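Visitor: Next comes the sequence, and after it the predicted model I'd like to discuss.
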Amino acid sequence: MWDNLARYRIILGSQSPRRVELLRGLDLDFVQQPMPEIDESYPESLPLDEVALYIARQKATAYIPELSADDLLITADTVVLVEGCLLGKPASEEEAREMLSLLSGRRHRVLTGFCLWSRERREEGLCSTEVSFGQLSAADIDYYVSRYRPMDKAGSYGIQEWIGYRAIRSVEGSFYNVMGLPVHQIAERLTLF
């Protein structure tokens, strides 16, 4: 299927188990190489809908010195935009509860920026998905935060978990983007290598 990629060692520069799962779904051979700590700050003047791609580029840039001629690197970053606020990963359970309270009963956008970089070619993209949340009670939020792992998820939730079954009313766009990797766009870009 991926004959055009036979010469590459594909590296997923991510610690996310969901990105590993999603990339495996494309039947790609790849290695997961957790990245060093990356500064995920961004310029205050940067429009919020460009932050995810900016951070994905920062992650890719950290790998550049290590890339060999036969490496193809994939990095990504996901953020949530709601009511003019950008939500990344929560720093505490209390912040996770605050984020989920903010999302409750509202529509929001999930944005994932991604980079596919080799020494010879760079492909990048940004995927946006609209998600509508139903109302969540304080008990719903406490249940989710205490039983699941919101700390490693943008916006403090995983659509593929209990809260997705309980509260997601609609998704307009890529479901997999909300999980953290728009695999359809990744697949399209991989054909260009």
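Guide: Structure received.

Visitor: From here on, just use CA atoms for contacts and neighbour counts.
Guide: Will do.

Visitor: which stretches of the chain form strands?
Guide: 9-12, 31-32, 71-82, 85-87, 107-117, 122-133, 168-172 (DSSP state E).

Visitor: what packs against the first one?
Guide: What it means is strand 9-12. Packing partners of strand 9-12 (3 or more CA pairs under 8 Å, 6 or more residues apart in numbering; DSSP states H and E): strand 31-32, strand 71-82.

Visitor: winner for burial among the ones you listed?
Guide: strand 71-82 (a mean of 24; mean count of other CA atoms under 10 Å).

Visitor: hmm, back to that, can you lay out the helices and strands packed on strand 9-12 as JSON lines showing distance to S41?
Guide: Below are these laid out as JSON lines (distance: least, CA to CA, whole Å):
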{"stretch": "strand 31-32", "distance to S41": "24"}
{"stretch": "strand 71-82", "distance to S41": "12"}
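
Visitor: Tell me which of the ones you listed approaches P17 most closely.
Guide: Comparison of those against P17 by CA to CA identifies strand 31-32 as nearest, at 9.6 Å.

Visitor: chain center to that closest one: distance?
Guide: Distance of strand 31-32 from the chain centroid (CA atoms, centre = their mean, to the nearest Å) equals 16 Å.

Visitor: can you give me the helices in the chain?
Guide: Secondary structure of the chain (DSSP state H): helices at 17-24, 51-63, 93-103, 138-147, 162-167, 175-179, 183-190.

Visitor: ok, back up a step: out of the helices and strands packed on strand 9-12, which comes closest to L103?
Guide: Proximity to L103 (CA to CA) singles out strand 71-82 among the helices and strands packed on strand 9-12, at 7.1 Å.

Visitor: got the angle between that closest one and helix 93-103?
Guide: Taking axes from the mean of the first three to the mean of the last three CA atoms, to 10 degrees, one finds that strand 71-82 is oriented at 70 degrees with respect to helix 93-103.

Visitor: re earlier: output the strands of the chain in a markdown table; the columns should cover distance to E188.
Guide: Compiled in a markdown table, those are given as follows (distance: least, CA to CA, whole Å):
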| stretch | distance to E188 |
| --- | --- |
| strand 9-12 | 15 |
| strand 31-32 | 20 |
| strand 71-82 | 13 |
| strand 85-87 | 28 |
| strand 107-117 | 11 |
| strand 122-133 | 10 |
| strand 168-172 | 20 |
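
Visitor: want to compare, so here's the second one:
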Amino acid sequence: MKIVLASQSPRRRELLEQMGLEFTTKSPEIDESAYTGPTAQDLVEILSREKALWVARGEDPETIVIGADTVVVSEGRILGKPHTPQEAEDMLLSLAGKDHLVCTGVTVCQGQRHTSFREITQVTFRALTREEVQDYVRTGEPMDKAGAYGIQGYGALLVEGIRGDYNNVVGLPVHRLGQALRDFGVDCLKLAACRP
């Protein structure tokens, strides 16, 4: 069965590989700024669905397409990917010493059938000095990540704790995605057990 990830995110690719899936990737060509939702949690679910359906339109109806979208929410404000190093620095300083939420929406679709869900993880940053933040920004790591940090990289040095799914903060809630895929006939553990 063909599986397509509607994303070029290296983190999402790594997580699907960790799940033992064989897949291809295709970037959806949608204007994310054209979509709104009453809450950030609604918005990521809407965007994941639009991404998955956009890619699915160009695929065979039997193909399974996975779409996802992640945002960081702090004090009611959505933090996407920073556009400049200064914006990354400002985001990180606003997160320092506080809790924030990482919200990921995921959609799995096959032909006309689709299911969407969201996962929310609470992350706590330790107190940070401006110098630490500037050093982290100079690594380049924050520039392609929602909230300007990657928990799987140097960003782990900023995190004091998390409550919820770690993989969700990386980019995909693996346990919930595995359950959703099973409903579409893809059992990751069975596939792993059958490999030589």
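Guide: Structure received. No experiment lies behind these values; they were computed from the predicted model shown.

Visitor: Overlay them and tell me the TM-score.
Guide: The pair, once superposed, lands on a TM-score of 0.90 when counted by TM-score structural alignment, normalised by the length of structure 1; 184 aligned residues with a CA RMSD of 1.4 Å.

Visitor: on that earlier part again, out of the strands of structure 1, which is closest to E40 of structure 1?
Guide: With CA to CA as the criterion, E40 of structure 1 lies closest to strand 71-82 of these, at 9.5 Å.

Visitor: Mean deviation, the closest one versus structure 2?
Guide: Here the mean offset of strand 71-82 of structure 1 against structure 2 after fitting is 0.5 Å, by mean CA distance after the TM-score superposition for structure 1.

Visitor: Tell me the residues of structure 2 aligned with that strand.
Guide: Counting by TM-score structural alignment, strand 71-82 of structure 1 lines up with residues 63-74 of structure 2.

Visitor: Is it correct that V72 of structure 2 is in contact with D99?
Guide: No. The pair V72 of structure 2 / D99 is not scored as a contact, 10.7 Å apart, by CA atoms under 8 Å.

Visitor: just to revisit the earlier point, to L22 of structure 1, which of the strands of structure 1 lies closest?
Guide: Nearest to L22 of structure 1, of all the strands of structure 1, is strand 9-12, at 11.1 Å by CA to CA.

Visitor: Counterpart of A127 of structure 2 over in structure 1?
Guide: By TM-score structural alignment, A127 of structure 2 lines up with Q135.

Visitor: To clarify, my last question referred to T115 of structure 2.
Guide: Superposed on structure 1 with TM-score structural alignment, T115 of structure 2 falls opposite E123.

Visitor: tell me, how many neighbours does its match end up with?
Guide: Neighbour count of E123 of structure 1, defined by other CA atoms under 10 Å: 15.

Visitor: Could you do Y157 of structure 1 as well?
Guide: Y157 of structure 1 is flanked by 26 other residues according to other CA under 10 Å.

Visitor: give the contact list for it.
Guide: 100, 150, 163-164 (CA atoms under 8 Å, 6 or more residues apart in numbering).

Visitor: ok, it to E21 of structure 1 distance?
Guide: 17 Å (CA to CA, to the nearest Å).

Visitor: residues contacting the residue nearest the centre of structure 2?
Guide: Closest residue to the average C-alpha location of structure 2: G171 at 2.9 Å, with CA atoms, centre = their mean. Taking CA under 8 Å, 6+ apart, we find G171 of structure 2 in contact with 11-12, 70, 104.

Visitor: go with 6 Å
Guide: Taking CA atoms under 6 Å, 6 or more residues apart in numbering, we find G171 of structure 2 in contact with R12.

Visitor: any idea what it aligns with in structure 1?
Guide: Using TM-score structural alignment, the equivalent of G171 of structure 2 in structure 1 is G180.

Visitor: now M143 of structure 2
Guide: Under TM-score structural alignment, M143 of structure 2 pairs with M151 in structure 1.

Visitor: these two touch, right, that match and P90?
Guide: Yes. M151 of structure 1 is in contact with P90 according to CA atoms under 6 Å; the separation is 5.4 Å.

Visitor: circling back to that earlier point, could you find the closest non-adjacent residue to the match of T115 of structure 2?
Guide: Spatial nearest neighbour of E123 of structure 1, excluding adjacent residues (CA to CA, 6 or more residues apart in numbering): L116 at 5.1 Å.

Visitor: Against S128 of structure 1, how distant is the one you found?
Guide: 18 Å.

Visitor: Which residue of those two possesses the greater neighbour count?
Guide: L116 (24 against 20).

Visitor: what's near enough to touch the more buried one?
Guide: Listed by CA under 6 Å, 6+ apart, the contact partners of L116 of structure 1 are 73-74, 122-123.

Visitor: That one and Y63 of structure 1, how far apart?
Guide: L116 of structure 1 sits 12 Å away from Y63 of structure 1, going by CA to CA.

Visitor: Distance check, the closest residue to Y176 of structure 1 other than its chain neighbours against M99 of structure 1.
Guide: Leaving out its chain neighbours, the residue that sits closest to Y176 of structure 1 by CA to CA, 6+ apart is P182, at 5.4 Å. As judged by CA to CA, P182 of structure 1 and M99 of structure 1 stand 23 Å apart.

Visitor: can you check D77 of structure 1 too?
Guide: Per CA to CA, D77 of structure 1 is found 18 Å from M99 of structure 1.
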